[in-house]
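Asks: Make a model of this:
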Amino acid sequence: MKDNADTHAIDLLMVGPLIPEIIAYLEGKYRLHKWWTIEDKETFLREHGATVRGIVTSGRFGATKTLIDSLPALEVINSFGVGYDPIDIDAAHARNVVVTNTPGVLDDCVADTALALILGVSRRIAEADRFVRAGRWPNESFGLGRKIGGKRCGIVGLGNIGRQIAARAEAFGMDIAYYNRRARTDVPAHYRYCEDVVSLARESDYLVLALPGGSATRHIVNAEVLKALGQDGYLINVARGSVVDEAALVQALQAGEIAGAGLDVFEHEPKTPEALWSMDNVVLLPHIASGTHETRKAMADLVLKNLDGWFATREVVTQVV
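Replies: The predicted model follows:
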């Protein structure tokens, strides 16, 4: 791609550390400022804020209204990840700032992780690993797990990732039901649509969360939903931590109101509730659903394509609506 301007004169602000390949590329092509390394941020904004034209961030680091408003020359925010709820979209739109993310390229790996969590909690994979490593196998028998074939998989959010999860779950012999803002007409007719999350939870053995974060979905899974899921039901979350009332989840697990959980995301990550650490019926992952070499490279390529495209032609590939 040929640039219409000298990109080395363009100031970018990276909010938090991203993968080394992105950092190296941006340092070689733009004038990159690393927000997390700047001790005196007020002085930086006073001296350089007026020249920053782009923000590079992720679904973890986001971009606040305060930061957006402090950069008068800001044109574009490029996010590494599909989730963009930590970015103040209203503030960006008010300033006519373009926001991009990286949808599509991580669907397969996130769906794979959802299935890994379903299998992990059902067949007690992590627990069995700990059992062997502790040297208990020669003297004890390990308990039984649960078969997932024939069970009901309820998916909250049947978007691109949700449909990939459904396809994988169905391949394992699971029945599919879902909740969406509206019923889909482009999915198999035997996928059952539920009008609300409580109804879906009541019909599910596994309630899998694959919906966006943000204020509209905050705590959509609450105590009522968990109670509807019931003592034989499992909660699987590969969406955003904010969509689950974490305190209610801990309480439901402690009281035995649900059978277990597989969690890749948390409400206050990287902090996780200590009460979950000792629970054998819970599998905890450090937000790694998209964490493969192949997917992270594809995400990085899309971030850079959006960024270079904007400064070359004022066009991006994946603009957030």
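
Asks: hey, let's count contacts and neighbours off CA atoms from now on
Replies: Will do.

Asks: need the longest strand for the chain.
Replies: Within the chain, and with DSSP state E defining each element, the longest strand by residue count is strand 52-58.

Asks: Measure how far the helix or strand following that one is from the centre of its chain, please.
Replies: Counting by DSSP states H and E, the next helix or strand C-terminal to strand 52-58 is helix 65-69. Centroid displacement of helix 65-69 relative to its chain, using CA atoms, centre = their mean, to the nearest Å, is 23 Å.

Asks: So which elements touch helix 65-69?
Replies: Applying 3 or more CA pairs under 8 Å, 6 or more residues apart in numbering; DSSP states H and E, we find helix 65-69 packed against helix 89-94.

Asks: Run the chain-centre distance for the very next helix or strand once past the helix it packs on.
Replies: Next along the chain after helix 89-94, taking DSSP H and E as the criterion, comes strand 98-100. How far strand 98-100 lies from its chain's middle: 18 Å, per CA atoms, centre = their mean.

Asks: to compare against the first, here's another:
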Amino acid sequence: MKPKIFITRKIPTHVINHLEEVCEVSIWEHKDIPVPREVLEEKIVDIDGLYCLLTDAIDLELLQKATNLKVIGNMAVGFNNIDVEAATKRGIIVTNTPGVLTETTADLTFALLMATARRIPEASDFLREGKWSTWSPMLLTGQDIYNSTLGIIGLGRIGEALAKRAKGFNMNILYHNRSRKIEAEQELGLEYCSLENLLKRSDYICVMTPYTPETKKMIRKEHFKIMKETSILINTARGGIVNENDLYHALKDGEIWAAGLDVFEQEPVVLDHPLLSLPNVVTLPHIGSASIGTRTKMAEVVAENLLQALNGKIPTNIVNKELIAK
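Replies: As a prediction, the model looks like this:
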């Protein structure tokens, strides 16, 4: 009997075909609508593998219904949408897609930094709305990027890739991480410092750390108060790492100059969210890894993770490695 897999969103056809060669596959066919909770609860009862997205909450209540589930393949680097502890207790392997999206997300992060600093979306709207009547010396002036100071909070793969891009702009690069990375410091000329020191000195602050209980709302009111008035905050990690209410007031009151956000605490963000009312905020709908090549590769990696686990092998990208010993 073929193992059963449920896929919570439409993915590339060739990936589905690959899975169907050895598995019985069912799919939530709606491309842009998350699978309803009741459908997920129904499907998870007898499946062997779950192919899910970061928009799917795989919590304890759901896992208690999963009597046959052996593996969860999450199409993301992060996995805070999954109760990994509960899955581990039930012997369920959890996998993710690290590495695949590193360069693409670093590209987007630097693009968002540049768009925010130089007010590109605002300038485009200005032109399209017919407001451009003449050249003016201080019209839509932004912040310089070349020779400025970049602070990276969380120096993982994407953080290091971002640092490499910043070197091309001759930026002075600071970083804060749980542990020092001496090799990266030597290779890229990085300076390790405390979070407070980084915030005080940086012109651009990029949040790149994973979302964990320790990093929840780690950037908040007291941190905005020590940043430069000309500083720009960029967040392409997870929305919950930054206190959004505190960020709104810091931007509104001029404590910092601008923010570029690809992520929000609640997604999709509501249109009346206070941050969306500010002209000095550039927002994106969580598209950090959204290149055709990268999203296709992510889909393929999830499929391989699932097939490896269902064939009794240790998946390449297992999250709960403590299961390996068992």
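
Asks: Need the TM-score from the superposition.
Replies: After superposition, the two chains reach a TM-score of 0.89 (TM-score structural alignment, normalised by the length of the first structure), with 309 aligned residues with a CA RMSD of 2.2 Å.

Asks: mind checking how far the longest strand of the first structure is from the chain centre?
Replies: 20 Å.

Asks: distance from it to the second structure after superposition?
Replies: With mean CA distance after the TM-score superposition for the first structure, strand 52-58 of the first structure departs from the second structure by a mean of 1.4 Å once superposed.

Asks: again, but for stretch 304-312 of the first structure
Replies: Mean for stretch 304-312 of the first structure is 1.4 Å (mean CA distance after the TM-score superposition for the first structure).

Asks: Now do the contacts for L275 of the second structure.
Replies: The contact partners of L275 of the second structure, by CA atoms under 8 Å, 6 or more residues apart in numbering, come to 244, 248, 281.

Asks: sorry, back to before: so where is the longest strand of the first structure in the second structure?
Replies: Strand 52-58 of the first structure corresponds to residues 47-53 of the second structure when matched by TM-score structural alignment.

Asks: ok, now stretch 153-172 of the first structure?
Replies: Mapping stretch 153-172 of the first structure onto the second structure (TM-score structural alignment) gives residues 150-169.

Asks: Okay, buried residues for that stretch please.
Replies: Buried residues in stretch 150-169 of the second structure, counted by 16 or more other CA atoms under 10 Å: 150-156, 158-164, 166-167.

Asks: Let me see the ranges of the strands in the stretch 51-200 of the second structure.
Replies: In the stretch 51-200 of the second structure, the segments counted as strands under DSSP state E, counting those that start in this stretch are 71-74, 93-95, 149-153, 172-176, 191-192.

Asks: Check which helices and strands the shortest one sits against.
Replies: In terms of contacts (3+ CA pairs under 8 Å, 6+ apart), strand 191-192 of the second structure is packed against strand 172-176.

Asks: and what of the third one?
Replies: If contacts are counted by 3+ CA pairs under 8 Å, 6+ apart, strand 149-153 of the second structure sits against helix 157-167, strand 172-176, helix 195-201, strand 204-207.

Asks: And those: which comes nearest E61 of the second structure?
Replies: Comparison of these against E61 of the second structure by CA to CA identifies strand 204-207 as nearest, at 31.5 Å.

Asks: residues making contact with that closest one?
Replies: If you take CA under 8 Å, 6+ apart as the criterion, strand 204-207 of the second structure is touched by 113, 148-154, 199, 231-237.

Asks: Try it again at 10 Å.
Replies: 109-110, 113, 117, 143, 145, 148-155, 159, 162, 173-175, 198-199, 219, 227-228, 230-239, 241-242, 258-261 (CA atoms under 10 Å, 6 or more residues apart in numbering).

Asks: Ok, stretch 248-256 of the second structure next?
Replies: Applying CA under 10 Å, 6+ apart, the contact partners of stretch 248-256 of the second structure are 203, 220-233, 244, 246-247, 257-259, 273-281.

Asks: Which stretch of the first structure lines up against that stretch?
Replies: With TM-score structural alignment as the criterion, stretch 248-256 of the second structure aligns to 250-258.

Asks: Could you dump the helices and strands packed on strand 149-153 of the second structure into CSV and include distance to P34 of the second structure?
Replies: Listed next are those as CSV, based on distance: least, CA to CA, whole Å:
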stretch, distance to P34 of the second structure
helix 157-167, 27
strand 172-176, 35
helix 195-201, 36
strand 204-207, 27
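
Asks: Select, out of these, the one closest to T316 of the second structure.
Replies: Per CA to CA, nearest to T316 of the second structure of these: helix 157-167, 16.9 Å.

Asks: so L304 of the first structure touches A24, yeah?
Replies: No: using CA atoms under 10 Å, L304 of the first structure is not in contact with A24; the gap is 11.5 Å.

Asks: quick one, which of those two is more surrounded?
Replies: A direct count of neighbours by other CA atoms under 10 Å for L304 of the first structure and A24 places L304 higher, at 18 against 11.

Asks: for that one, what are its contacts?
Replies: By CA under 10 Å, 6+ apart, L304 of the first structure lies in contact with 22, 25-26, 56, 78, 80, 310, 316.

Asks: Keep only those of those residues that are in helices.
Replies: Secondary structure from DSSP state H places 22, 25-26, 310 of the contacts of L304 of the first structure in helices.

Asks: I'd like to know which of those residues are buried.
Replies: Neighbour-count burial (16+ other CA under 10 Å) is assigned, among those, to 22, 26, 310.

Asks: and the gap between the second one and L304 of the first structure?
Replies: Read it as L26 of the first structure. For L26 of the first structure, the distance to L304 of the first structure equals 8 Å [CA to CA, to the nearest Å].

Asks: what sits in contact with each of these two?
Replies: V56.

Asks: Buried residues of the match of stretch 248-256 of the second structure, list them for me.
Replies: 250, 252-253, 257-258.

Asks: re earlier: identify those among the contacts of stretch 248-256 of the second structure that sit within helices.
Replies: By the criterion of DSSP H, membership of the contacts of stretch 248-256 of the second structure in helices covers 221-224, 244, 246-247.

Asks: which of the residues you listed has the most neighbours?
Replies: L247 (23 neighbours).

Asks: Nearest spatial neighbour of I226 of the second structure, chain-adjacent residues omitted?
Replies: If the residues on either side of it in the chain are set aside, I226 of the second structure comes closest to K200, at 5.6 Å by CA to CA, 6 or more residues apart in numbering.

Asks: check contacts around the one you found.
Replies: Taking CA under 10 Å, 6+ apart as the contact definition, K200 of the second structure lies against 151, 223-228, 231.

Asks: Kindly state which residue of the first structure is aligned to it.
Replies: Taking TM-score structural alignment, K200 of the second structure has R202 as its aligned residue in the first structure.
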